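Student: Provided below are the primary sequence and the corresponding predicted coordinates.
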Amino acid sequence: MIDHGYVVQMARYNAWMNYKLFEAASQLTEEALMLDRQAFFGSLFGTLNHIAVADTVWLKRFADALPHSTLASAQTLPMPQALDNWLFHDFPNLRRYRQSLDQIIQQWAAELTDTDLSHSLHYTNMQGIAAHKPLNGVLMHFFNHQTHHRGQATTLLAQAGQDVGVTDLITLIPNL
């Protein structure tokens, strides 16, 4: 399905895009960040928060299933009780948290091996239902989920008058 190179590339793309989103969002007032724009999670802040919540949930699941030294810090993070829980109520703290998540994701991606990717992941979802899925498929979901909601965030930023700039993954893929 996927290999180590895919995971490393997607972790890099994830960090790059989150940096761009938070840079653009930092130009907005708190009122504009919190304005309910009728997105899945209401505001731009709610959307950025949701991505961090979901990443936290998945990193904790990964840490439980595949002990890697990089994920030790993820194990200490509080487990959100719902996908719309606010981790922070202010932009600077959410931004710092996002940066720390991106560091963990990139370091863990670098540590993963193709053998790790062949493992399965046993976890309990947010509704309390046990799941057993191939890790490589779960990682595709993990990165696709981020991309999906970052697409929403770029739209919300555009509606607020902020241009995120180029967002295409192809930008990070080197020429041969």
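Tutor: Done, it's in.

Student: alpha carbons only for contacts and neighbour counts from here, please
Tutor: Fine.

Student: How is Thr154 assigned, secondary-structure-wise?
Tutor: On the three-state scheme (DSSP: H, G, I helix; E, B strand; the rest coil), Thr154 is labelled helix.

Student: what residues are up against it?
Tutor: By C-alpha atoms under 8 Å, 6 or more residues apart in numbering, the contact set of Thr154 is Leu21, Asp163, Val164.

Student: roughly how far apart are it and His132?
Tutor: 33 Å (C-alpha to C-alpha, to the nearest Å).

Student: go on, Ser73?
Tutor: With C-alpha to C-alpha as the criterion, Ser73 and His132 are 24 Å apart.

Student: Before we go further, Leu87 is sitting in a helix, right?
Tutor: No: counting by three-state DSSP, Leu87 falls outside a helix, being coil.

Student: contacting residues around it?
Tutor: Contacts of Leu87 by C-alpha under 8 Å, 6+ apart are Asn49, Val53, Pro80, Leu94.

Student: is it true that the second one touches Gln81?
Tutor: No: contact between Val53 and Gln81 fails when scored by C-alpha atoms under 8 Å: they sit 9.4 Å apart.

Student: Compare neighbour counts for the two and give me the winner.
Tutor: Val53 (22 against 11; other C-alpha atoms under 10 Å).

Student: helices and strands around the helix or strand hosting that one, which ones?
Tutor: Val53 belongs to helix 44-65 when assigned by DSSP states H and E. If contacts are counted by 3 or more C-alpha pairs under 8 Å, 6 or more residues apart in numbering; DSSP states H and E, helix 44-65 sits against helix 30-34, helix 72-75, helix 91-111, strand 120-124, helix 135-159.

Student: Distance to Gln9 added to those, as JSON lines?
Tutor: Shown next, in JSON lines, are the helices and strands packed on helix 44-65 (distance: least, C-alpha to C-alpha, whole Å):
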{"stretch": "helix 30-34", "distance to Gln9": "29"}
{"stretch": "helix 72-75", "distance to Gln9": "21"}
{"stretch": "helix 91-111", "distance to Gln9": "9"}
{"stretch": "strand 120-124", "distance to Gln9": "21"}
{"stretch": "helix 135-159", "distance to Gln9": "10"}
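
Student: Take this one as well and set it beside the first:
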Amino acid sequence: MSLALHFRKAARNNAWSNDRLLRACAELSDGEFLARRTSFFPSLHETLNHNLAVDLYYLDMLEEGGVGLAIFDGIRPLAAPELRTTQLASDRRLIAFCDAQDEALLSRLVPTDRGEDGMVPERVDDLLGHLFQHQIHHRGQAHAMLAGTRIAPPQLDEYFLAFDAGRRAADLTALGLEGPEALH
């Protein structure tokens, strides 16, 4: 499998996982979503809003939008239902970006705004790898926090294998996405 194909699949997995987790969080009351919990960020609200904010920052770099760190100035924390909608829009942008990549485009350098460290050129494939790892890292924390509520955390690792196709089919259809087996 090419790296470009892997990133196309990873972008869809990212959208699927985010949606499953945010659908579960939408079943919580506002108080439960905002409640203080033990993790890197002290609530589901802060953790999942952080994931969205970092997505928007990295999408700006990948798309060479030029906003850089200033993107954080315009981001406000969202409640679970609005967060789900906004995250899905961000995930669709990431899917579109990944769908447009090939091996040559993945190896190109894009400027990344690192504040006091200035503009640092980074490879697109490295930025995507970091972004997906960041998402997985914080989704895992949110998943653990959700386990401490009345809502059971959803399964998030039934995506890439053909064996799991039946487990993800309804979700992917609802999101208007195809599964990894449809990508070539």
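Tutor: Cool, got the structure. All of these numbers come straight from a predicted model, not from anything done at the bench.

Student: TM value for the aligned chains?
Tutor: After superposition, the two chains reach a TM-score (TM-score structural alignment, normalised by the length of structure 1) of 0.82; 161 aligned residues with a C-alpha RMSD of 2.3 Å.

Student: sorry, back to before: can you tell me which of the helices and strands packed on helix 44-65 of structure 1 comes nearest to Pro174 of structure 1?
Tutor: Checking those against Pro174 of structure 1 by C-alpha to C-alpha gives helix 91-111 as the closest, at 18.1 Å.

Student: Of the contacts of Thr154 of structure 1, keep whichever come out buried.
Tutor: Leu21, Val164 (16 or more other C-alpha atoms under 10 Å).

Student: Please list which of the contacts of Thr154 of structure 1 are preserved in structure 2.
Tutor: Contacts conserved in structure 2 for those, counting by both residues aligned by TM-score structural alignment, their matches' C-alpha atoms under 8 Å: Leu21, Val164.

Student: what about the closest residue to Ser43 of structure 1 other than its chain neighbours, neighbour count?
Tutor: Excluding its sequence neighbours, the residue lying closest to Ser43 of structure 1 (C-alpha to C-alpha, 6 or more residues apart in numbering) is Asp36, at 4.4 Å. Asp36 of structure 1 has 15 neighbouring residues, counting by other C-alpha under 10 Å.

Student: Now do Asp36 of structure 1 against His89 of structure 1, distance only.
Tutor: Counting by C-alpha to C-alpha, the gap from Asp36 of structure 1 to His89 of structure 1 is 15 Å.

Student: swap in Leu101 of structure 1?
Tutor: Going from Leu101 of structure 1 to His89 of structure 1 by C-alpha to C-alpha gives 17 Å.

Student: who are the neighbours in contact with the residue sitting furthest away from the middle of structure 2?
Tutor: In terms of distance from the mean C-alpha position of structure 2, Glu116 ranks first, at 26.2 Å (C-alpha atoms, centre = their mean). Neighbour list for Glu116 of structure 2: empty [criterion: C-alpha under 8 Å, 6+ apart].

Student: hang on, Leu28 of structure 2 in a strand?
Tutor: No: under three-state DSSP, Leu28 of structure 2 falls outside any strand and is assigned coil.

Student: How many residues are close by it?
Tutor: Residues near Leu28 of structure 2, counting by other C-alpha under 10 Å: 16.

Student: Need the three-state assignment for the residue nearest to it when sequence neighbours are not counted.
Tutor: Ranked by C-alpha to C-alpha, 6+ apart and with sequence neighbours excluded, the top spatial neighbour of Leu28 of structure 2 is Ile151, at 7.2 Å. Here Ile151 of structure 2 is recorded as coil under three-state DSSP.

Student: ok, now how distant is Ile151 of structure 2 from Tyr159 of structure 2?
Tutor: 21 Å.

Student: more crowded one of those two?
Tutor: For Ile151 of structure 2 and Tyr159, the more surrounded residue by other C-alpha under 10 Å is Tyr159, and the numbers stand at 24 against 13.

Student: From Leu44 of structure 2, how far out is the alignment partner in structure 2 of Gln152 of structure 1?
Tutor: Taking TM-score structural alignment for the superposition, Gln152 of structure 1 sits opposite Gln141 in structure 2. To Leu44 of structure 2, Gln141 of structure 2 is 9 Å away according to C-alpha to C-alpha.

Student: And the two? Which one has more around it.
Tutor: Set side by side, Gln141 of structure 2 and Leu44 give different neighbour counts by other C-alpha under 10 Å, the larger being at Leu44 (28 against 20).

Student: Tell me which residues touch that one, please.
Tutor: Leu44 of structure 2 makes contact with Phe33, Leu34, Ala35, Arg37, Ala142, Met145, Leu146, according to C-alpha under 8 Å, 6+ apart.

Student: The first one - how many residues pack around it?
Tutor: It stands for Phe33 of structure 2. Counted with other C-alpha under 10 Å, Phe33 of structure 2 comes out at 21.

Student: Check the contact between it and Pro81; I expect there is one.
Tutor: No: counting by C-alpha under 8 Å, Phe33 of structure 2 does not reach Pro81; the two are 10.9 Å apart.
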